[in-house]
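Engineer: Need the 3D shape of this:
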Amino acid sequence: MVSWQAFMAQEQQQSYFQKLQQKLSEERASGVVVYPPEHDIFKAFELTPIEQVKIVILGQDPYHQPNQAHGLAFSVPKGVKPPPSLKNIYKAIINDYPSAQIPMHGDLQAWAEQGVLLLNTSLTVRESVAGSHAKLGWQQFTQNALRYLAQYQACAYLLWGKHAQNVAEPIVANSIHRKSSLVLNSVHPSPLSAHRGFLTCGHFRAANKWLQEQGKSPIRWLNTETPESEQYTFL
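Structural biologist: Here you go, the predicted model:
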């Protein structure tokens, strides 16, 4: 049976994954602060079962400052100020859906529950050290997860920045569902690059159009009516 649980069980038998877990345990035992908390590391898989995945959004690292990372790419828990990249994601959604309202929080769990796999290529990071776990083995794990998904069903892939594109594009191109999947590329939503086309990339409306063509329900990216007290005003 195809499931994320079956995939996890398969990977846990692999030596690279066992070494990865050992390294993480050693870091924590030595007092290194690692994000996200252990119970959130695999949250993307827990909230979005494989048979429910409609869209893949691929990030790079979890946020590496306190209280930010909670296992979903680009997302932060409620009560934490949305980081700049997420603010730009919200702006791009407003460009596609002008009647939508930007919420006060940056928690994207509602997207995950609708079928958006919010996956980072590294699932952990040391506090204040971006990219610190990129070579621990996580990329092999997440690439294997994407291969597993790509062989199972067609999806829409929203790939922002060269890193996401280099990781995912070859996997989709070599999958049995390559012709029926949708791959959308843009620059990263970081403030350093978002102005070069991300804010007007049209990915959110395009992905929903594709879903409807497949007979699937579109993603409700943002509410169309949000109390003013819960809205951001940075646009």
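Engineer: Could you use CA atoms for every contact and neighbour count after this?
Structural biologist: Noted.
Engineer: OK, contacts around the residue of the chain positioned farthest from its centre?
Structural biologist: Going by C-alpha atoms, centre = their mean, the residue of the chain most distant from its centre is Ser30, 29.2 Å out. Residues near Ser30 by C-alpha atoms under 8 Å, 6 or more residues apart in numbering: none.
Engineer: how far away is it from Leu24?
Structural biologist: From Ser30 across to Leu24, the span is 10 Å (C-alpha to C-alpha, to the nearest Å).
Engineer: repeat for Pro37
Structural biologist: 12 Å.
Engineer: ok, now Gln60?
Structural biologist: Between Gln60 and Leu24 the computed distance is 18 Å (C-alpha to C-alpha).
Engineer: now swap in Asp61 and tell me
Structural biologist: Applying C-alpha to C-alpha, the value for Asp61 to Leu24 is 15 Å.
Engineer: which one of the two has more residues nearby?
Structural biologist: Asp61 (22 against 19; other C-alpha atoms under 10 Å).
Engineer: distance of Ala92 from Ile102?
Structural biologist: Here Ala92 is placed at a distance of 11 Å from Ile102 (C-alpha to C-alpha).
Engineer: For the comparison step, fold the sequence that follows:
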Amino acid sequence: MPESDPLQPGSPESDALFELEPRAAETVGFAQLARLPLTELVAPDWAEALAPVEDALREVLAFLAAEAADGHEVLPPPSYLLRAFRQPLAGVRVLIVGQDPYPTPGHAVGLSFAVDGRTRPIPRSLANIYKELDADLGLAPRIHGDLGRWAEQGVLLLNRVMSVRSGAARSHRNRGWEAITAAAISAVADRRTADGGPTPFVAILWGRDAWSVRALLGTAPVIASAHPSPLSASRGFFGSRPFSQANALLQAQGNGTVDWELPPLP
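Structural biologist: Reported below is the predicted structural model:
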């Protein structure tokens, strides 16, 4: 569907937005996303939480539509852009903050550090995450990078900046995403239980970009280390045991544990 084609709220195309497969992503464009109600872009409780920054989100979507209209490939594709917000806000148990999406076509899928399950080889940062997962919990590294199982268990894989121009790392920084993801992180931290206490969760912050959100997290337990990038993994990421630490902190708060094991194949 060309960028100029209309996509009306409530149409079969918009209703199917959450179910699109990667290869069907081109049926919806960024201009169409900008016209959809927030409740059709994200889970209902996320729509409520992000309402104060909806105008900023519309401006970012308009910018992405202009990028696409100028012939630039924007990653991730439209149907995956807001994927991190499709699992309910109420269910978030672990927050993992990334930087911005992989700039390689076919890699970015809207979840920080994840890639399409068919991508081979997986990015080196993700390979290092798997190495630490093996060292920490004894879980064998996978050949694929589909982290959807983590997201289904309440692991919010959130990039600080949620889009990028193909082949141009960091190209969409300072375009408005930072305010939107700051609001999202604050929404996670500000949740309250029935008795008024903070909703239990754990934040995992890898690298300087992630560390910058620490002030938004209130009293939540934080696991911070170097980024898993090959440039920094040996400077504090390896040996940090974030997965077992996260589970111990969740258990201490009475919020169960995450099964970090991924399927052998996506």
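Engineer: still on that earlier bit, aligned partner of the residue farthest from the centre of structure 1 in structure 2?
Structural biologist: In structure 2, Ser30 of structure 1 lines up with Asp70, judged by TM-score structural alignment.
Engineer: quick one: that match and Arg165 of structure 2, what's the gap?
Structural biologist: To Arg165 of structure 2, Asp70 of structure 2 is 11 Å away according to C-alpha to C-alpha.
Engineer: cool, Ile223 of structure 2 as well?
Structural biologist: 30 Å.
Engineer: These two - which one has more neighbours?
Structural biologist: Between Ile223 of structure 2 and Arg165, counted using other C-alpha under 10 Å, the more crowded position is Arg165 (22 against 19).
Engineer: Identify the residue of structure 1 aligned to the more buried one.
Structural biologist: Using TM-score structural alignment as the criterion, the counterpart of Arg165 of structure 2 in structure 1 is Arg126.
Engineer: again with Thr119 of structure 2
Structural biologist: That one, Thr119 of structure 2, aligns with Val80 by TM-score structural alignment.
Engineer: Share the number of residues neighbouring its match, please.
Structural biologist: Residues lying near Val80 of structure 1 (other C-alpha under 10 Å) number 16.
Engineer: Please apply the same query to Ala145 of structure 1.
Structural biologist: 19.
Engineer: now swap in Pro264 of structure 2 and tell me
Structural biologist: A count of nearby residues for Pro264 of structure 2, using other C-alpha under 10 Å, gives 10.
Engineer: can you tell me which residues contact the closest residue in space to it that isn't next to it in sequence?
Structural biologist: Using C-alpha to C-alpha, 6 or more residues apart in numbering and skipping residues adjacent in sequence, the residue nearest Pro264 of structure 2 is Arg142, 6.1 Å away. Going by C-alpha under 8 Å, 6+ apart, Arg142 of structure 2 touches Tyr130, Leu262, Pro263, Pro264, Leu265.
Engineer: how far away is the residue farthest from the centre of structure 1 from Leu20 of structure 1?
Structural biologist: For Ser30 of structure 1, the distance to Leu20 of structure 1 equals 16 Å [C-alpha to C-alpha].
Engineer: Same check on Gln12 of structure 1?
Structural biologist: From Gln12 of structure 1 to Leu20 of structure 1 the distance is 10 Å (C-alpha to C-alpha).
Engineer: Settle it for me: which of those two has more neighbours?
Structural biologist: Between Gln12 of structure 1 and Leu20, counted using other C-alpha under 10 Å, the more crowded position is Leu20 (17 against 14).
Engineer: in which helix or strand would I find that one?
Structural biologist: Counting by DSSP states H and E, the element that carries Leu20 of structure 1 is helix 15-29.
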